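In: Here you go, sequence then predicted model.
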Amino acid sequence: MLRIGFKASMVAAVAAAGLLAACSSGGGSSSSSPAPSSSGAPTSSSAPTTSAAPMDITIGVSFYTERIPIYATMHEGVQAKADELGVNVVFTDANGEAATQSDQLANFVTKGVAAIICSPADATALVPAYKAARDAGVFMISAGNKVADDQEDAFVGPDLVDYAKQTMDKLIEAIGGKGDIMIISGPPQIAFVQLQQMGWDASLAAHPDVKVIATGVDDDLSPAKALDVATSLLSANPSVKGIMSSTDNISVGVIQAMEGLGIDPATVATAGWDAQADAVKLVAEGKYTLTLSYLAYKWGEVALQTAVDMVNGKMPASHYVTTPGLFIDKANAATLTPDQISGKTAL
């Protein structure tokens, strides 16, 4: 089993915190590349290359919830790569419930899968399920969110700390380098939220004229909850210049809150992640400043290829198989195709 560390700051944050993933209760469906580089972001230098695979490999996939568009797109990428390689995939969806996910990982082991791709819901709660799978000889590959390095066999995904720093840098640039901002994040036990915070903090430390005057949490990662949270925060802080959100779902709710309060969204800089279709539309309309695409289709392909390679004895060069992303703003939102935004086709 591969045990290679990454950035010390990231390892420390992850080891101390609970992380998020999803898997569907009930049965899944079965089936029989370098990604484009991001604007100002690292490229996927450690991504695996396509390799042949035996027909009898089955991979379990446990996403956070496909109610969030990025996971649905990753599902498509995983399935496409599985079809290409001729391996079987079983998908589950835990709707963000760690207990449900733990049961589903155990069920994967019982079914005899060779590897599991998982976006863990909680680092502490999922460790026993990860350990049981690995003790049974099943490779555990985290994607999107993670547990501590020594509890998993590999992590596939973007450098979340670096992207978070870049996103905050861009938001600060949009407000002119100074002023008051708010942050609305996802649940604090989720890995990507913790790693986002590290990147945001790094950017804010370099911009002393920017002040975070209010924060909120959207436990559901839903526009409806974000609408309530943002309405409360904006009512108390109507002159805020920028709002950072963990995801586009939150940002959509933030923009709805501004419109409900009579605030022109074009006058407040906003940023988030996922590049889902409704958010990209808002960017093109000038209501949303920027979003980050994880190129989720390609991300899913890389995750599946990594799992198959590991089953076939080809370990990744690093514990972290990094995947790129793409920032989307008013300059490119109207020209990018959905397939380019998802990573299904090259830019």
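Out: Received, thanks.

In: can we go C-alpha only for contacts and neighbour counts from here?
Out: Will do.

In: Distance of Leu171 relative to Ala269?
Out: 6 Å (Cα to Cα, to the nearest Å).

In: which residues in the stretch 101-250 of the chain form strands?
Out: 115-118, 139-143, 154-157, 179-185, 210-217, 242-245 (DSSP state E, counting those that start in this stretch).

In: so what does the last one touch, helix or strand wise?
Out: Yep, that's strand 242-245 we're talking about. Applying 3 or more Cα pairs under 8 Å, 6 or more residues apart in numbering; DSSP states H and E, we find strand 242-245 packed against helix 160-174, strand 179-185, strand 269-273.

In: take the one below as the second:
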Amino acid sequence: MKKTLVSLVMVCVMVILLFSGCNQKPADSGKDKKVKIGVALASEAQYRFKFDQKIMKEKAEELGAEIIFQFANYEASKQENQVENLISQDIDVLILNVVSGNMVNLVNKVKSQGIPVITFDNTVEGAEVDLNVDRDNVKVGRLQMEAALKHTDNKGGNFVLVKGDPGSAVAQRISQGYDQVSAEHPEINIVANQFHEAWSPDKALKTVENALSANNDNIQAFICSADSVAMGIVPAVKAAKLDGKSFICGMDVEVSVAKLIHEGVITMSIWSDIVKGDQRTVEAAFKLAKGEKITPDEVQDIAGIKVPVLLVDVMPVTKDNLKQWINEIAPEGWITEDDVFGSK
């Protein structure tokens, strides 16, 4: 009788446990959880970022991930608030295009939450990020300076350096490329050398107006770190009647600059392969979110910290290869032949 009673109690306990287990959710191993990617971009005003957003979104959808975008419009405090908002939305990984290269504390805050950080198109020096995705900006600076020197038949002359934002690691590393080439070529005479906050076209224009005035319009090259500042200086160059004579370059090959390349006003702009770069960035973010390893192109020493890096290919776009770039390389929707050459 006692054995029968014990057996009955055990059966009841097993039935209760069975039914209570049926009402519980299975533990989330993390493997089936949808990856959530946060993207904090410095500005919505820059032409290329709307394409970055489109390309990244398409790749995230292809991988089955959710992706959330924020734009700070070059305001550091705004970007900090936006990143905190992304953290509150339980992102699994952050792609961070910082307003300033000095935002180590922001990176540390994200990392303290156990969230991997990928810096994108701008480096945060001194931050232990999981990955940095960027073009070789020192190479960009060298390409621009070497093209300017070639434009002068290697004679050199008076050069004006129209740089980007002083807080941007991109602008700083491009500047290193300028310094390297100018040190190698004493025939280059730097008559003006200026950074410009927020890549301001208006401030760039003022720099060039002052340089032209101080040198009686005797300037052979205007080396601009981006298309925004290159476009800003064009009125001053035209007023000095140096358009089509002096070298002018930029970076990003925006539509307005492509037109001026065709017209011979701007000599060259540097193109970065944003399609492949964006796709690789999202693929890496997806892997990091799932705890998988990534294979970088190289490991760079950035301010004393070893940082894995994915490199984005760059190429110069000139009048000679402009049509090929439009038809074969530029992302869909960026530009058409009609935009540059006009409708036939």
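Out: Looks like it arrived, so ask away. Keep in mind it's a predicted model, so treat the numbers as computed, not measured.

In: tell me which element Gly313 of the first structure falls in.
Out: Assigned by DSSP states H and E, Gly313 of the first structure falls within no helix or strand.

In: What does it correspond to in the second structure?
Out: When the second structure is aligned by TM-score structural alignment, Gly313 of the first structure is paired with Gly291.

In: dump the residue contacts of Thr231 of the first structure.
Out: Counting by Cα atoms under 8 Å, 6 or more residues apart in numbering, Thr231 of the first structure makes contact with 254, 257-258, 261.

In: residue at max distance from the center of the first structure?
Out: Gly262 (31.7 Å; Cα atoms, centre = their mean).

In: show me the contacts for Gln276 of the first structure.
Out: 69-70, 248, 293.

In: Quick check: nearest residue in space to Pro69 of the first structure, chain neighbours excluded?
Out: Using Cα to Cα, 6 or more residues apart in numbering and skipping residues adjacent in sequence, the residue nearest Pro69 of the first structure is Gln276, 6.3 Å away.

In: Look up how far Ser251 of the first structure lies from the one you found.
Out: Gln276 of the first structure is 11 Å from Ser251 of the first structure, where distance means Cα to Cα.

In: Need the residues that contact stretch 78-86 of the second structure.
Out: 38, 40, 42, 68, 70-72, 98-99, 106.

In: can you pull the contacts of the residue nearest the centre of the second structure?
Out: Among the residues of the second structure, the one closest to the centroid is Asp121, at 2.2 Å (Cα atoms, centre = their mean). For Asp121 of the second structure, the contact set (Cα under 8 Å, 6+ apart) comprises 97, 132-135, 170.

In: rerun at 6 Å
Out: Asp134 (Cα atoms under 6 Å, 6 or more residues apart in numbering).

In: give me every residue that touches the aligned partner of Val124 of the second structure in the first structure.
Out: In the first structure, the residue equivalent to Val124 of the second structure is Val147, according to TM-score structural alignment. Taking Cα under 6 Å, 6+ apart as the criterion, Val147 of the first structure is in contact with Ala123.

In: 7 Å instead, please
Out: Residues in contact with Val147 of the first structure (Cα atoms under 7 Å, 6 or more residues apart in numbering) are 14-15, 19, 120, 123.

In: Check the gap between it and Trp299 of the first structure for me.
Out: Note on Val147 of the first structure: its distance to Trp299 of the first structure, by Cα to Cα, is 18 Å.

In: do the same with Asp162 of the first structure
Out: Asp162 of the first structure is 17 Å from Trp299 of the first structure, where distance means Cα to Cα.

In: can you check Gly137 of the first structure too?
Out: 25 Å.

In: Adding distance to Ala202 of the first structure and mean neighbour count as columns, could you present the strands of the stretch 101-250 of the first structure in a markdown table?
Out: Below are the strands of the stretch 101-250 of the first structure laid out as a markdown table (distance: least, Cα to Cα, whole Å; neighbours: other Cα atoms under 10 Å):
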| stretch | distance to Ala202 of the first structure | mean neighbour count |
| --- | --- | --- |
| strand 115-118 | 28 | 28 |
| strand 139-143 | 24 | 26 |
| strand 154-157 | 20 | 27 |
| strand 179-185 | 15 | 21 |
| strand 210-217 | 12 | 16 |
| strand 242-245 | 14 | 26 |
